[in-house]
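Asks: Just to be clear, the model below is a prediction. Sequence and coordinates:
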Amino acid sequence: MREGWEPWPVPTAARYRQAGLWAGRTVGDLLRELAASHGGRTALVDGAARWTYADLDVIADRVCAGFAARGVRHGDRVLVQLPNRAEFVHLWLGLARLGAVPVHAMPGHRLAEIRALLSTAEPVAYVVAERVGRVNLRGLAEQACAGLDRPPLLVIVGAHADGSGAEVAGRAGSTGGSTVEGPGRASDVMGWPALLDEGERAGPPARPVVGGRAPTSDDLVALLLSGGTTGTPKLVPRTHDDYLLAARSAAEVCGFGTDTVYLVVLPVGFNFAFSSPGVLGTLVAGGTVVLARDPSPTTTLRLVERERATAVALTPPLVPYWLDEFAISRPDLSSLRLLQVGGARIPDDLAARAEATLGVPVQQVYGMAEGLVCYTQPDDPAELRHTTQGRPMSPADEIVVADEDDRPVPPGEVGELLTRGPCTLRGYYRAEAHNRFAFTADGLLRTGDLVRQLPSGHLQVVGRVKDQVNKGGEKIAAVEVEEHLRAYPHVVDAALVAAPDPKWGECPVAFLVCDGPPPTARDVAAFLRERGLAAYKAPERVRVVDALPLTAVGKVDKRSLAATASAPEATMTALPETPAASVARGWADR
């Protein structure tokens, strides 16, 4: 085992390299090649600002040198909490060149999630937006880091890094930033422009970077968030080899090339938006990435028209809003060739209606940060496009549909999806106890998803073994929320289950056992928000019961609870409808 993570077995890795699946290149090397072959082509668009491939190569050097000047070294982790803006891409490429590892947090994460990530990843730096909407992310970052024995360097991205009209000024002598005092040691703070200035003064980084070593293709390139089912976020280690294979394979399967213009509507740190094919796959193919800072259908449909976007990815709950807006504004979508829908299963009839209304093929995408990604194809029969979640993108992806004892089920029957392959992790980061039951004895990942495989090889996702709620692509770990619910006054016990929802696919419903006045859903939402939990995790309905039902072995019978979660009940209180802009991971003012 390497520091905190499990690499592929040596013979397996050698087989992947011999087969040409792993190319032995780093992201930094690839960017140099792209700058040489596509130097003058537009690579990235953010509002009125545009960057060529040559520009990205220069900026990656500056970011790399700037962090190296601050003592960040090969293998160090850097927590990243940024919305859709160019700095995310600049930062990611620069860290890849340095050999430091970005840890993808979502803009919608709050104190509980950030503290868990700080504890697990132990980052030496934390790059965060000043604000997202009405949310003060810098204040959240300062609060999360207060009291840490080794607080990370805070790098603030925003129009005014200190929130007062001027970039954070350098302290006389050394740090180039201000200081945030907490109960423990202080955190250094600096603005993003100041970091770039330091990198420019230092000049292009040497190979190897002084004090460290140059990254190699089997090093970590990112730590992604799993949708997991436990109370703390699980981190997914991705290497240069496997992540570039994922991006390249996805680009090939989806037909991306130099003429591709990919519009990023979902949060850029979401694996679906970043590498399926997403940002990374578009860059690998030599195309153009367009970032949508505002995810509203009005704005994004206009961006399709203005930038002549050819591909876009949405989650299922966003699709009806796109259809409604299209009917009103009638934008020119003649450039659009592919509408990807993933993060959750899209209803069959909605997939068919989207194709008919927009005149664009819908590509269903089923995948996970852990590695496996499946796609339908535009030339698949309509029945498969609308009712399945596709086939694995690589012939080297191994899948088994298994029963509770990990034995393959008969063809066409439902079972849990097990998988391994050249893009699928062999162990979560710093999670040895979890890894013991997350993988089979022969290294297959237990996805927790219940699927049926058709004779064509296409998968139909029919449910989950995992104890979580999938609200429009948001994975809500029941255990985490239940722990907080039990801290509410007069709540003796709690269980969170998924209820069917016509708009979001599923919504969380809380069953509470109380010894005093029961809370409403509004009360619970406010309580969880005060405890630092992201707002999308709050139950939309609350039901009070005398006791939680138990199975024969004494576990809470959640299947029984789920069966009654949607039944009318006077004690069940509904929350207001979630705005469309908060559907995707990290959006809006949660």
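Replies: Arrived safely.

Asks: When you work out contacts or count neighbours from here on, use the C-alpha atoms and nothing else.
Replies: Fine.

Asks: Tell me the spacing between residue 60 and residue 279.
Replies: Going from residue 60 to residue 279 by C-alpha to C-alpha, to the nearest Å gives 15 Å.

Asks: Also residue 497?
Replies: On the measure of C-alpha to C-alpha, residue 497 and residue 279 end up 34 Å apart.

Asks: Which one's more surrounded, these two?
Replies: Higher neighbour count among residue 497 and residue 279: residue 279, with 27 against 24, using other C-alpha atoms under 10 Å.

Asks: can I assume that one sits in a helix?
Replies: Yes. Assessed by DSSP: H, G, I helix; E, B strand; the rest coil, residue 279 belongs to a helix.

Asks: where's residue 248, which helix or strand?
Replies: Assigned by DSSP states H and E, residue 248 belongs to helix 240-253.

Asks: Does residue 25 touch residue 216 like I think?
Replies: Yes. Counting by C-alpha atoms under 8 Å, residue 25 does reach residue 216; the two are 7.4 Å apart.

Asks: which residues do those two both contact?
Replies: Taking C-alpha atoms under 8 Å, 6 or more residues apart in numbering as the contact rule, residue 25 and residue 216 both touch residue 240.

Asks: here's the one I want to compare it with:
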Amino acid sequence: MASMLGGCTPWPEEFVDRYWAAGHWRGNTLDNLLRGWALQYGPRTALVHGATRLTYAALNRRVDRMAAGFRLRGLRAGQRVVVQLPTVPEFVTTVFALMRAGVVPVFCPVSHRAREVSHLVRVTQAVGYVGPSAYEGFDHTAMAADIAARRPFLRRVFTLEAPGTSSPYGGLTTDPSGCQYSPLGSIDAPPEPALAPSAGQVAFFLLSGGTTAAPLLVPRTHNDYAYQVRAAAERVSLTENDVYLAALPASSPFAFGSPGIVGTLAAGGTVVLADDPDPAACLAVVERERVTLTSVTPAAARLWLDARAAVRADLSSLRLVQIGDGAPVPRATAERMARAGGCQVQQVFGRAEGLLTLTRPADPDETVLTTQGRPLSPDDEIRIVGLDGEDVPAGEPGELLARGPYTVRGYYRAPDDNARSFTPDGYFRTGDLARRTPDGNLVVTGRLEDVARRGGHADPSDPSGPSDPSGPSGPSGPSGP
């Protein structure tokens, strides 16, 4: 396997050999997989956003031309570009085009502001930024200009739409700092011969949802992420007849690949990108597009249920609703969703760092309502340890540790955090309290720091999850699966 990007922690060779031998890793990059999907499903609808509909063939052509356009603007393989876009088709095309150009996208929630974005640019030495000109009243272009003035390596800013005529950054312009500004729609050039990047290289960076002052960068490789979305799609029996609604931000790990957007494309299904995350608007989209599955956080699930009582929408097409975000789901929420939606509910628990656990469609109701399921992969290795780092007795609560074929071995350029968050033998310390049931399912009961804040008085063995259904559902930000 080719060496990973400098500043990343690779899997040891013995694990690399194990994951290849098991067929988990298959040596294909995500952007090249899209080529195959376009050949297989060409005329089928890949993306829907409002009135916009894009076939697989058209999606792949746009990615091809955008990748050539990015290279024409000076982006080179191995460089990093921060992508801060809302849930629109351009998010999907930009991410795949950057990967096809050999450039590494850095996923950034559109809600982040100068402090977080500047940190990401500094740590990754990002040469480019892709974002809206302005979004929900915030001027992203002005923010990017300010960061570019202070970070000499940021020299390319691509805006989702051309800024207004009063903006100093309209069209193809360059400001006094030497940073070039271009509308994203102008990034277009005749396709070039395909690059041949290694699938062992970093495909993109996700952000950790931990409690550190600044977000940590999670390097996901083509091999490990392709395996994750393929396995997750198999767990929910995704087919080309499925329609997935991305009701959560496209940049969130849950919506992007659990199995989410990428898993749906891998199966030949249709991805509907919610142009309005309002629950009533999403319910209307479910009816209009005949959505068959979606994923929501516990908090969003409660809002959907409240809206369902007021909105008359035909939800009979829904077969599965995934609920999760790196926090346990209150039993009452899962029961209400199953009754109101007339569909299966699946609990999903995960971290941007990789570990993903899911309940299975064939699981008894009690398992779905009270546990976070079992690990995605047969090669996921799970430990539950006490404060001394030793494994606790079966059924007892402790900190959840994990390693496996899609769980990273370290954050990017963060040696001190790596020493705290990963064991010497490569287990990721999730910081989550969990216990294992006799049948092998996990029950996540909270966060380690929450117990520490309460002086250790919380009962981490309480299987009921959050007691206040209106309270916080877990860590904020892109920490979920």
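Replies: Right, received. Where do you want to start? Since this is a predicted model, take the numbers as computed values, not measurements.

Asks: What residues sit buried inside the helix holding residue 248 of the first structure?
Replies: For helix 240-253 of the first structure, burial by neighbour count (16 or more other C-alpha atoms under 10 Å) applies to 240-251, 253.

Asks: Find the centremost residue of the second structure, please.
Replies: residue 253 (1.6 Å; C-alpha atoms, centre = their mean).

Asks: So which residues of the stretch 301-450 of the second structure form strands?
Replies: Ranges of strands in the stretch 301-450 of the second structure, per DSSP state E, counting those that start in this stretch, are 320-323, 344-350, 356-358, 374-375, 381-385, 398-403, 428-436, 442-447.

Asks: Take these and lay them out in TSV including mean neighbour count and distance to residue 137 of the second structure.
Replies: Formatted as TSV, the strands of the stretch 301-450 of the second structure follow (neighbours: other C-alpha atoms under 10 Å; distance: least, C-alpha to C-alpha, whole Å):
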stretch	mean neighbour count	distance to residue 137 of the second structure
strand 320-323	24	30
strand 344-350	26	32
strand 356-358	26	35
strand 374-375	22	41
strand 381-385	19	44
strand 398-403	24	40
strand 428-436	23	36
strand 442-447	25	34
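
Asks: whereabouts in the second structure does the biggest helix by length in the first structure align?
Replies: Looking across the first structure with DSSP state H, the single longest helix is helix 53-69. With TM-score structural alignment applied, helix 53-69 of the first structure matches the range 56-72 in the second structure.

Asks: ok, now stretch 87-103 of the first structure?
Replies: Against the second structure, stretch 87-103 of the first structure falls on residues 90-106 (TM-score structural alignment).

Asks: what's the answer for stretch 382-398 of the first structure, then?
Replies: Using TM-score structural alignment, the match for stretch 382-398 of the first structure in the second structure runs over residues 365-381.

Asks: The matching stretch: end-to-end distance?
Replies: Start to finish, the residues bounding stretch 365-381 of the second structure are 26 Å apart (C-alpha to C-alpha).

Asks: chain center to that stretch: distance?
Replies: A distance of 20 Å separates the centroid of the chain from that of stretch 365-381 of the second structure, by C-alpha atoms, centre = their mean, to the nearest Å.

Asks: Pull the contacting residues for residue 189 of the second structure.
Replies: Residue 189 of the second structure neighbours (C-alpha under 8 Å, 6+ apart): 65, 66, 68, 69, 72.

Asks: let me fix that: residue 417 of the first structure
Replies: Residue 417 of the first structure sits in contact with 399, 400, 401, 402, 446, 447, 448, 449, 450, 451, where contact means C-alpha under 8 Å, 6+ apart.

Asks: Same check for the residues you listed, but in the second structure.
Replies: When you map these onto the second structure and apply both residues aligned by TM-score structural alignment, their matches' C-alpha atoms under 8 Å, the shared contacts are 399, 400, 401, 402, 446, 447, 448, 449, 450, 451.

Asks: Take the residues you listed and write them to a markdown table, including distance to residue 187 of the first structure.
Replies: Converted to a markdown table, these look like this (distance: C-alpha to C-alpha, whole Å):
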| residue | distance to residue 187 of the first structure |
| --- | --- |
| 399 | 46 |
| 400 | 48 |
| 401 | 49 |
| 402 | 49 |
| 446 | 39 |
| 447 | 38 |
| 448 | 39 |
| 449 | 41 |
| 450 | 45 |
| 451 | 47 |
